[in-house]
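> Just need the structure, nothing else, for what follows:
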Amino acid sequence: MASPRILVVDDEADLRELLEITLLKMGLDVDCAATLREARRLADDNAYNLILTDMRLPDGLGLELVREVSSTSKTPIAVITAFGSAENAVVALKAGAFDYVSKPVVLDELRVMVRSALKLSDPGAAQDAGGGTGSRLIGHSQAMQALRAQIGRLARSMAPIAITGESGAGKELAAREIHAQSSRAAKPFVAVNCGAIPENLMESEFFGHRKGAFTGAGEERDGFFQAANGGTLMLDEVADLPLAMQVKLLRAIQERRVRKIGATAEEPVDVRIISATHKDLAKCVETGAFRQDLFYRLNVIELALPPLRERLDDLPVLANAILARLAGPGGASLGPGVLEALRAYSFPGNVRELENVLERALAFANDGVIQVEDLSLKAARVAETARVEPPPVVATPPTPAAAPPMPAAAPVAPEATPLGPASLPSNLPAYLEQVERDIIQRALQQTQFNRTRTASLLGISVRQLRYQMQKLDIQAPEN
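Coordinates of the predicted model:
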C-alpha cells in the first residue's frame, strides 16, 4: 500500500527542507514546490492527501491555491502564516483551508495537523471515526437536507464555526454532528454553557489550576481546553461571557496554548472551537458587550439553524422519534387531528418545546395514544394581552361531576384585578403572588388536585409546585 503523499509549497529553502524531513520521518512521501506555478503543475499531475502552502509566494498568494484546490477537489489544504498574522489565518479558513500553522513552525503542532488531515483524506478511517453515517438531525424537509449537506462540508475543515439559531433549535446537536463527521470524532466533545459558570470560577474552569493556586484548590485540575484536547470544544451561549474572560479566551484560541492558574508555563492544546448563541453577536459587538476581535475569530464560518416553524414537514418524523425515545418503539402514538393541531402552533421553543409538549401529553394519554385534548400548547402572549392568563389548552377535558370542591381562596386584593391600559398595581409583589396563586389553584382544580399532573400541566417539577404551594399557602382539600 502506497504511503500518503504530501505537497509542500514554500519559497524558503530552509523551511521547505525542514518540513520535508519532518514529513519523511512520519513515513510520508513528499513533493516540494517553490512557486505557485510549480505547485499548480504538481497538483494537476498528482493526487495528494494534503497540500501545505505558505501564504506569500514569489509569483502570487497561497490563498489563490487554497481557493482553487478547495473548489475543485476534496484534498485538504493547510496554510503557513507569519507569526501574529491571525487575520491571514481567518481569511484562509474562510476561503476553504483545512487548518493553519504559524511561523516559526512548531513541529509537534505540525504533526498533529498532518495526522488530522490524513484521517480526513481516508474515507474509511473517517467513517470509522464518525461511528457510521446515521445523523442526529432528524427531518426530510429541504431545509434539513441543506443543513446536513452544509455540515458535511464543514466537518472537513478545522475552521471555527459559529452556530446561530433560536433556543431549542438544536445547536448542540448540530455541533455534535460536525464533530462526529470530522477527523476528530474519536476524540472528546466537550460542551460548555458559558452562561452557567460563575464569573470568579471561569478562568479555572476553562484553563485549569495548579494545586494551592488559590484557596480551595486542593489538587491540580485540568480545564475544559485540556479535557477537549484533540477534539472539539463547544462554547454554548458564548455571548454571556464577561469581557475579561473574552480577552483570555481570544489569546487561547489564537495561540493554541493555555496557562493554568498558578502555573508559570503555557501548555499546547489542540481543540476545534464551535460556538453557539441565540443572540445576535454582531449587535452585541455594536453595543460593546462582545469584543470585535473575538467575534472575528469565532465567526469564521456561520451555520444558521432553521426554526421548527419553517420546517413543519418534519413534524411527523420528529414526533415519532421523540415518542419512541419516551415510550419505546410502538409504545405511544398520535391520535386523529393531533398533527394538524401541532402544525397550527408556532413553537417559539422549537424542537425542545415539541418534546416537552409530547412528554406532558403522554402523561395524560390513555393507552399511549395522544389525543388533541391531551395537548397543552403554550405561547407567550404578553404582547397580545395585558391580563395574565393560564397556559392555553387546545381542548379541555370535561370536569367530572364528582370533582372535589376547590378550597377557599384568599380574598383577591384590588391590585390583582385585570389591569387596564392606564392602571398599574400599587403593590407589584402582592399582585404577582395573587396571580400565581390563582393560576396554580385553577390547574389543581383541573387535575382534581393531582400534583404530578398539575406540575406537568404547568411545565414545572413537582418539587417546584410543592414549594410554590407552601410559599403561597395553597392547601389541598382533605380526603
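> Please make it C-alpha for all contacts and neighbour counts, starting now.
Will do.
> Name the nearest residue to S333, sequence neighbours excluded.
V369 (5.0 Å; C-alpha to C-alpha, 6 or more residues apart in numbering).
> what does R184 give?
G231 (5.2 Å).
> Going along the chain, name the strands of the stretch 101-250 of the chain.
Along the stretch 101-250 of the chain, counting by DSSP state E, counting those that start in this stretch, strands occupy 161-164, 189-193, 232-236.
> returning to what we had before: isn't the residue nearest to R184 right next to R272, touching?
Yes: with contact defined as C-alpha atoms under 8 Å, G231 counts as touching R272 (6.4 Å).
> still on that earlier bit, got the strands of the stretch 101-250 of the chain as a markdown table, with mean neighbour count and distance to I440 columns?
A markdown table is the format used below for these (neighbours: other C-alpha atoms under 10 Å; distance: least, C-alpha to C-alpha, whole Å):
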| stretch | mean neighbour count | distance to I440 |
| --- | --- | --- |
| strand 161-164 | 24 | 36 |
| strand 189-193 | 18 | 32 |
| strand 232-236 | 26 | 34 |
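> please give me the structure for this one as well, since I'd like to look at both together:
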Amino acid sequence: MNPRSPRVLVVDDEADLRELLELTLLKMGLDVDSAATLAEARTLLADTEYQLVLTDMRLPDGLGLELVREVTAACKNTPVAVVTAFGSADNAVVALKAGAFDYISKPVALDQLRVMVQSALRLNAGPAAVQAPSAAPVTSRLRGESAVIQALRAQIARLARSMAPVYIHGESGSGKELAAREIHAQSSRAGKPFIAVNCGAIPEALMEAEFFGYRKGAFTGAADDREGFFQAANGGTLMLDEVADLPLAMQVKLLRAIQERRVRKLGATAEEPVDVRIVSATHKNLAQCVEQGSFRQDLFYRLNVIELTLPPLRERLDDLEVLTGAILERLGTFEHKVVLGPGVLEALRGYAFPGNVRELENILERALAFANEGVIEVGDLALKGARVVEAAPPLPAPTPAWSATAVPPPNPDTLPSSLPEYLIQVEREIILRALAQTQFNRTQAAQLLGISFRQLRYQMQKLNIQEPDS
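Below you'll find the predicted structure:
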C-alpha cells in the first residue's frame, strides 16, 4: 500500500459489515485497520494516527458514543463518524451533539459512505484544499475585534469541522446569513454550493416543488424537469432562513428529507440521494414556537444539534468603527471616498440599533445621499431617539447687520393676514439666528436646528439667505 494513503479505523462487531466497509475503503485507495470492540479500537488509536474513525453505535463492550467522546477530546483533528441502526435518528443526533463528524444509517448505502469519507478527508486537508489554487485567501465575513465577535469566530471554526446541523439564532439584521456563509467557507464543503432560502418568502403551494424539484408534466405549467433547493445544494450547504415560518405540512416533508438524506421530485416514483449540510436560522424563539404548537418538536430536535447565537450590535459597539469603515468603503467609489465628520461615531454609539448591522448600513447609505461632498455629518444620520446633539444654549439677543428683523409674535387677539408669509418670516429668522450663533458655520447650525446640512442648504437657497461678504 502507498504509505502516504490516509488511514481509516473501522470499528464494528458485525464481521460482514466490517468486511464490506473495509473493501469499499480499500477500493478508494485508503489504508484500513479494523476492530470488533472498544478495547481493540483503543489499542489501535494509542499506536496509530488516523484520518477518520468509523464506528458502530453498539459494540460488545460499550457504546460507540464513548469512542466519539474519547477521540474528540484526545485527537481534535480526527473526525469520527458513526453507523446507526435504520430509523435511529435520535441516536444520530446524540452522536452529533457529542462531537461526531457525521453519521450513516444501516443498511449502509455505499454511495453515501464514499461521499462522507471524501468529505472527512477534505476536512483534514482544510478548506484551502478544496479551493482553486489561484483563489485568494478568504477573510472573515464577520468584521470586528470585540471579545464577543472573537468568541463567535472561534466557535464557528470549531463547528465548521462537523457536518452536524446548525441552528443560528439572532435578532433581525445581526448577520445570520453571514455567519452561515462563514461556516460553509471554513468547512470541507467550501468548494461546493451554498444555497440560502428564505422560507417565509415561498408560497405554501409551491414549497414542495421549490425544495425538492419536479418532473416534466408533474403539474400544469411544468414544461421541463427542474431541480429543487436540495439538489442545487448537493455536496454543499443549504441555509433555511426564517425556518420558523415553514407551514406544518412542509415541516413533515423536510424532516424526512433531512433524516433519510433522500428527496423525491414531484411526479417522480423514486427518491434520489442528496448530500447537504443544513444550517437553519430565525429571529424568533424556536423553542417557544414548539411550545405554542407552530413548530414540530422532532424537527426542532433535528435542526438544533448545534446552536449558534449572534450578539446584537448594541452588545458589540467596540466594532462600530470597523463596521462603519467597511460599509463606507463599499458605498464609496474610486473617485469619491466617503468620510465621517466630527462627532458622527459618538452619535452612532449613542443609538440602540434595533435593526442591528443592517440598520447601520441603511443609516449610512441614507446619510450619504444627504452628505455634502462625501462628508457625512451628524445631522445627516437622522437618528431617532439618539442623543445626537445636546440642547443648544440660549441664542444671543444681538443680530448681525445681514440678519433680518426679528418677527414679533402675533397679538393673541389677532391673526396674521397671511399665514404662509408669516411662517416663512419665522423660519428665516430662526435660521439666521442659528447662523449668527455659529459664525455662519452651516454644519454646526444644522446640528443646532436638528436638520441635515443638505436640508439647511436647501432652506437657505429657498429663503435667499446669503453668506455675508468677508
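> Residue in the second structure paired with the residue nearest to S333 of the first structure?
Following TM-score structural alignment, the counterpart assigned to V369 of the first structure within the second structure is V375.
> what's the matching range in the second structure for stretch 172-189 of the first structure?
Stretch 172-189 of the first structure maps onto residues 177-194 of the second structure, going by TM-score structural alignment.
> distance of the residue minimising distance to the centre of the first structure from R352 of the first structure?
For the first structure, E172 is the residue whose C-alpha lies nearest the centre (C-alpha atoms, centre = their mean; 3.1 Å). With distances defined as C-alpha to C-alpha, to the nearest Å, the gap from E172 of the first structure to R352 of the first structure amounts to 12 Å.
> now the helices for the stretch 151-300 of the second structure?
Along the stretch 151-300 of the second structure, counting by DSSP state H, counting those that start in this stretch, helices occupy 176-186, 207-212, 229-232, 248-260, 286-292, 297-303.
> follow-up on the earlier one: list the residues that contact the residue nearest to the centre of the first structure.
191, 234, 236, 276 (C-alpha atoms under 8 Å, 6 or more residues apart in numbering).
> quick one: which of the residues you listed is nearest to I21 of the first structure?
For the contacts of E172 of the first structure, the closest approach to I21 of the first structure (C-alpha to C-alpha) belongs to M234, at 35.4 Å.
> In the second structure, what residue corresponds to the closest one?
That one, M234 of the first structure, aligns with M239 by TM-score structural alignment.
> And that match, how close does it get to P79 of the second structure?
23 Å.
> same check, this time on G217 of the second structure
44 Å.
> again with N285 of the second structure
Taken as C-alpha to C-alpha, the span from N285 of the second structure to P79 of the second structure is 32 Å.
> Out of these two, name the residue with the larger neighbour count.
Using other C-alpha atoms under 10 Å as the criterion, N285 of the second structure and P79 rank with P79 on top: 25 against 12.
> what's whichever helix in the second structure runs longest packed up against?
Counting by DSSP state H, the longest helix found in the second structure is helix 419-437. Packed against helix 419-437 of the second structure, as judged by 3 or more C-alpha pairs under 8 Å, 6 or more residues apart in numbering; DSSP states H and E, are the following elements: helix 442-449.
> List the buried residues for the helix it packs on?
442-448 (16 or more other C-alpha atoms under 10 Å).
> other SSEs contacting it?
In terms of contacts (3+ C-alpha pairs under 8 Å, 6+ apart), helix 442-449 of the second structure is packed against helix 378-381, helix 419-437, helix 453-462.
> contacting residues for the counterpart of V252 of the second structure in the first structure?
The equivalent of V252 of the second structure in the first structure is V247 (alignment by TM-score structural alignment). Taking C-alpha under 8 Å, 6+ apart, we find V247 of the first structure in contact with 291, 294.
> What separation is there between the residue nearest to I195 of the second structure when sequence neighbours are not counted and K192 of the second structure?
Using C-alpha to C-alpha, 6+ apart and skipping the chain neighbours, the partner closest in space to I195 of the second structure is L238 (5.0 Å). Distance of L238 of the second structure to K192 of the second structure, given as C-alpha to C-alpha: 11 Å.
> do D102 of the second structure as well
Distance, D102 of the second structure to K192 of the second structure, using C-alpha to C-alpha: 17 Å.
> quick one: which of these two has more around it?
D102 (25 against 18).
> N229 of the first structure: neighbour count?
19.
> For the stretch 1-150 of the second structure, which segments are assigned as helices?
Counting by DSSP H, counting those that start in this stretch, the helices of the stretch 1-150 of the second structure are 15-27, 38-47, 64-74, 89-97, 110-125, 147-159.
> Taking the first structure as the reference, give the residue range the first one aligns to.
Residues 13-25 of the first structure are matched to helix 15-27 of the second structure when aligned by TM-score structural alignment.
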